[in-house]
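S.K.: Sequence and predicted structure, then a few things I'm wondering about:
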Amino acid sequence: MSRTNYWKILGKTIIKCFSRETKQSLLKQQQFFLNPSLLQPPLFNYVSYIQFISEFKTKILITDILKDVNIRMVTQYETIKRLLFNECWSLFMNQCFKIKSIRSSNIELFFKHPRSKNSLSSLSTLECWHCSKEILELLKNVHTLKHLLIFVGQTNDIEPLILSQKNLKEISFYYDSNVAQFPFKNRKTIKHLSQSLNILRFDRGICLSSPIISSFVNLTELEINYKSSFGEENVQILEKVSLPHLEILSLKNVRGEYLDIYAKLIDNTRSSLKVIDIRCTDISTSIPPPLESIKYYLHVIKTKCSKVEILPIWLISNISLKDFEDLLATCSRVKKIIIHILNTVSNSDTVLAKPIFYLLALKSSTFLNVIHLIGRWSFSNLDLQDFFELWKEMKRKPLKFNFHNNIYSHYIIKVCEFYHRLGVVDSGTINYTKPCKYY
């Protein structure tokens, strides 16, 4: 089913749940002619099952509904659009009694409704774009939040809401480049969060100091997504962050030149990390990790990450195979490994894949079943064939093999397809100018 058809079907289902009076009003006052099937009452009260409500997605839904309607005047179109939007909100408040998530820039729409107290008694996720005294008053009966999304610079008075939550597990901060830090005004708020907070996310940049982040001692997951470079001036904060129970570290759209800082953050954990997800921006437009940073990172992985299951690493031709072999021996629980090859400026320096393949087949974790190679690797179709044969001989788990390179090879694709048919390779993608899936 296409995305457009999905929204149309969902929209028509919701319209069918409108009251008879609302449908008649659309016809008489707006000349909005509904399909006869939509005039009939629904077989079930579908809307009562809705638990996740998004202002943005509701607007998409209404726009798709109106695509098939012949409305000549712009003013009439906007009037009907606004009317449908308000009717949807009213329907949600009247019919949805166990709403779990609200994502809206105008949450007053919900909380000013007479039935909001009952409908929102189980609310667990709230996206808060701004936080006035009026909104806090409307939120005073909500104590069940598990996930709070905060827009930095517009919700600086949200601490009373945080303090009123019984078991807040996750906070996401949306960074504003005009605001350096989120201003916690009450130390009780930090102490309150330190008892329950497990997941901390930063979108576009870090807006808390290292002492505050480190105070959340029960954090098991930290995610930072820069999306652009304007927030990266705060990346130094990570160097002094200490999170002893961190299990998942996700750093997206970061620059490789800061690899030593990411390694320092990992070094400050207590061997608890299971997932390391570091995704650098395009190395062709950014500075790659220096050799010393790569060596320090590999050392930290070997000494502090014995439990890691998902692991990205960076290699260069003058990194010894012994270092790579030692890393594989230490990380005995790895299920997925992503290996980035960094080349010199001349692009003439490549890493020979054959010895790496050999070590992966013979020395890696028995749990390993996903290998992702990125960069200018040097191997032939025969090298890859030998690797798959050795993988088969060792009776390893079926492998998901991904290869990201801009050098096309018809022969390598054929080898992957052949061993996929044999069951040695479970699935995979080779990304050239156009991705080639061989499963």
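M.R.: That came through, no problem.

S.K.: From now on I want contacts and neighbour counts done on CA atoms only, so please keep to that.
M.R.: Will do.

S.K.: For His113, which three-state class applies?
M.R.: Here His113 is recorded as coil under DSSP: H, G, I helix; E, B strand; the rest coil.

S.K.: try this one side by side with the last:
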Amino acid sequence: MKLPEDCIREILEHLSEDRITLYSCLITNRTYCQFVVPILWRNPWPTYNSLTYELERIYWKILGKTIIKCLSLETKQKLSRQYNINLNPSLLQNPLFNYVSYIQVIPVGVINQLIRNNFEQVINYNGEQLEQIFNKEFWSLFIKQCKIKSLEIPNFNIFEYPESKFYLSSLSILKIFISYPKEMFIELSKNVHTLKRIEIFLIYIYEDTNNDIENLIISQKNLKEINFMFIAGQKFIFNNKKSIDYLSNSLKILELCSCICLSANTISSFINLTELKIFYHTSLYHEEGIKILSNVFLPKLEILSLVNVKGEHLSIFIKLIENTKGSLKILYIHIQKSSPIPSSSLSSIDHYFNVIKSTCPNIEVLPVWKIIIHFKSISTSNNFIPHIDTVLAKPILILLTLKSSILLNNIHLIGRWSFSSLDLQEFFESWKEMKRRPLKFVFNNNIYSHYIIRVCEYYHQQGVIKKGTINYTTPCTYYDDVRTTTMDILTL
């Protein structure tokens, strides 16, 4: 039985993120090849750190040769005659497909990569003038042939090309530096009205720059997402009430990268916001904006992501969660390894669970952290001796049993935890009585106990523990038969 072509096309569209499978489909037959090539070429660029340096250079060379083939014969002949560039005869031939016409995503750095990896020697010999010529030819090719959906605007007026007004008419995602010339914002506001997402790099904000961005925002018909990317310690203040009113109705997703550059009142004015994401780079953590989150109210927020934040600010995040007033469904909080939740913050974690229980009836995804133990160095005459804090595990186990998400089924205890075999038995009994999901229980401690092993073995047989590991890496010396031990019955 032969599948209709529409069915084949639909199946391959569903595989659009699975590039390995798509590559294998290229050689199936002519029909598959015709459908797969446009999908692969929508965004043909290698992702950051996806390849080794050497493989990346090879990839860009192959990609560049294919794109050079898509240049007009007139352009290729001009490069050969006027600039003495010896193109391989194969590059003068027309490609099997007009690959460039399928490209929908153009990051600004790709043209530099294409030039550097394919014409580096020629440019080193002829200088910057030739590099600018290549840059112009590639941009001209893309603007004239691509139906661009996502574009990182270069730092020149892209509307110098008359075709831009047509080929950018369906642009969905725009990435732009706020320091770009005013004329560019004016042209974008006039000619592009289909943006669904704007990513704004905040750097060198001038007095009227905000107004240019606001005019661009207001000119859009259906803007849903904004991402403010912090670079130079800038704040963004909306000066036009029309832009606030517009975003209050349209904006669904707000992302703030490495700094909270908006005021609490501004964020709270986006009353239809359903997703808020705050992301920090480890080296760019500007705490002055964190405190305003306590005063942010978002009554329709369903997804809250706080990525690479510090554990010491947990109480502020709890207040933000509380201010969602029950709308939250998905909560993701990733704590920096270098700034974990302090072992003294049991009260904050207790409050966290209480807030989730009382104000988040629709929660579906909930993070639960282990308390990370700090190692403190004590100076002696010649050495630094690590002092290890011991944490009482029983209060944490009680919190996990009574107040954690019903979906929790993986508990990993690391460090020096203090509890008796009776504490652990009570925990497993409560887990069993509440008919909670079977646990994966991983326990890396430095105190050896036959009793704890026996308790875990028993509750593994009872079905409370489904799998796990108990591993003692620094056993105490008062047991003669101590070894680094892993329970065979609880092997991962």
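M.R.: The structure has been received and is ready for your questions. Keep in mind it's a predicted model, so treat the numbers as computed, not measured.

S.K.: TM-score, when you put one on top of the other?
M.R.: With the length set by TM-score structural alignment, normalised by the length of structure 1, the two chains reach a TM-score of 0.77; 398 aligned residues with a C-alpha RMSD of 4.0 Å.

S.K.: what residue of structure 2 matches up with Lys322 of structure 1?
M.R.: Alignment note (TM-score structural alignment): Lys322 of structure 1 maps to Ile398 of structure 2.

S.K.: What is the burial count for its match?
M.R.: The tally of other residues near Ile398 of structure 2 (other C-alpha atoms under 10 Å) stands at 17.

S.K.: give the contact list for it.
M.R.: Residues counted as contacts of Ile398 of structure 2 (C-alpha atoms under 8 Å, 6 or more residues apart in numbering) are Phe427.

S.K.: The helix or strand containing it: average distance to aligned residues in structure 1?
M.R.: For Ile398 of structure 2, the host element (DSSP states H and E) is helix 394-403. After superposition onto structure 1, the mean distance of helix 394-403 of structure 2 to its aligned counterpart is 2.6 Å, using mean C-alpha distance after the TM-score superposition for structure 1.

S.K.: If we go by neighbour counts, what in that helix is buried?
M.R.: 394, 397-398, 400-401, 403 (16 or more other C-alpha atoms under 10 Å).

S.K.: Could you point out the helix or strand that follows it?
M.R.: In N-to-C order, the element after helix 394-403 of structure 2 by DSSP H and E is strand 410-414.

S.K.: which secondary structure elements does that following strand contact?
M.R.: strand 439-445 (3 or more C-alpha pairs under 8 Å, 6 or more residues apart in numbering; DSSP states H and E).

S.K.: List of residues touching the helix or strand following the strand it packs on?
M.R.: Counting by DSSP H and E, the next helix or strand C-terminal to strand 439-445 of structure 2 is helix 450-461. For helix 450-461 of structure 2, contacts defined as C-alpha under 8 Å, 6+ apart pick out 420-421, 424-425, 428, 465-467, 470, 487, 489-490.

S.K.: In ChimeraX, how would I select the buried members of those?
M.R.: The ChimeraX command for the buried members of the contacts of helix 450-461 of structure 2 (criterion: 16+ other C-alpha under 10 Å) is given here:
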select :421,424,425,428,465,466,467,470,490
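
S.K.: List the contacts of the residue in structure 1 that Asn86 of structure 2 lines up against.
M.R.: With TM-score structural alignment as the criterion, the equivalent of Asn86 of structure 2 in structure 1 is Phe33. Phe33 of structure 1 makes contacts with 26-27, as judged by C-alpha under 8 Å, 6+ apart.

S.K.: do the same with Thr429 of structure 1
M.R.: Contacts of Thr429 of structure 1 by C-alpha under 8 Å, 6+ apart are 401-403, 435-438.

S.K.: try Pro244 of structure 1
M.R.: Counting by C-alpha under 8 Å, 6+ apart, Pro244 of structure 1 has contacts 217, 268-270, 272.

S.K.: next one: Leu408 of structure 2
M.R.: Leu408 of structure 2 makes contact with Arg437, according to C-alpha under 8 Å, 6+ apart.

S.K.: Can you give me the distance of it to Tyr167 of structure 2?
M.R.: Noted for Leu408 of structure 2: a distance of 49 Å to Tyr167 of structure 2, by C-alpha to C-alpha, to the nearest Å.

S.K.: nearest residue to Val368 of structure 2 other than its sequence neighbours?
M.R.: Spatial nearest neighbour of Val368 of structure 2, excluding adjacent residues (C-alpha to C-alpha, 6 or more residues apart in numbering): Ser404 at 7.4 Å.

S.K.: what about structure 2, which of the contacts of Pro244 of structure 1 hold up?
M.R.: Retained in structure 2: 217, 268-270, 272, out of the contacts of Pro244 of structure 1 (criterion both residues aligned by TM-score structural alignment, their matches' C-alpha atoms under 8 Å).

S.K.: Quick one: buried ones out of these?
M.R.: Among the kept ones among the contacts of Pro244 of structure 1, the ones that count as buried by 16+ other C-alpha under 10 Å are 217, 268-269, 272.

S.K.: and which of the residues you listed is nearest Leu38 of structure 1?
M.R.: Val217 (53.6 Å; C-alpha to C-alpha).

S.K.: Tyr53 of structure 2: neighbour count?
M.R.: So Tyr53 of structure 2, with other C-alpha under 10 Å, has 10 neighbours.

S.K.: ranges for the strands of the stretch 51-200 of structure 2?
M.R.: 105-106, 150-152, 173-177, 197-202 (DSSP state E, counting those that start in this stretch).

S.K.: Quick check: which of those is nearest to Ile290 of structure 2?
M.R.: Of those, nearest to Ile290 of structure 2 by C-alpha to C-alpha is strand 197-202, at 17.8 Å.

S.K.: Where does stretch 57-75 of structure 2 end up in structure 1?
M.R.: Stretch 57-75 of structure 2 covers residues 4-22 of structure 1 once aligned (TM-score structural alignment).
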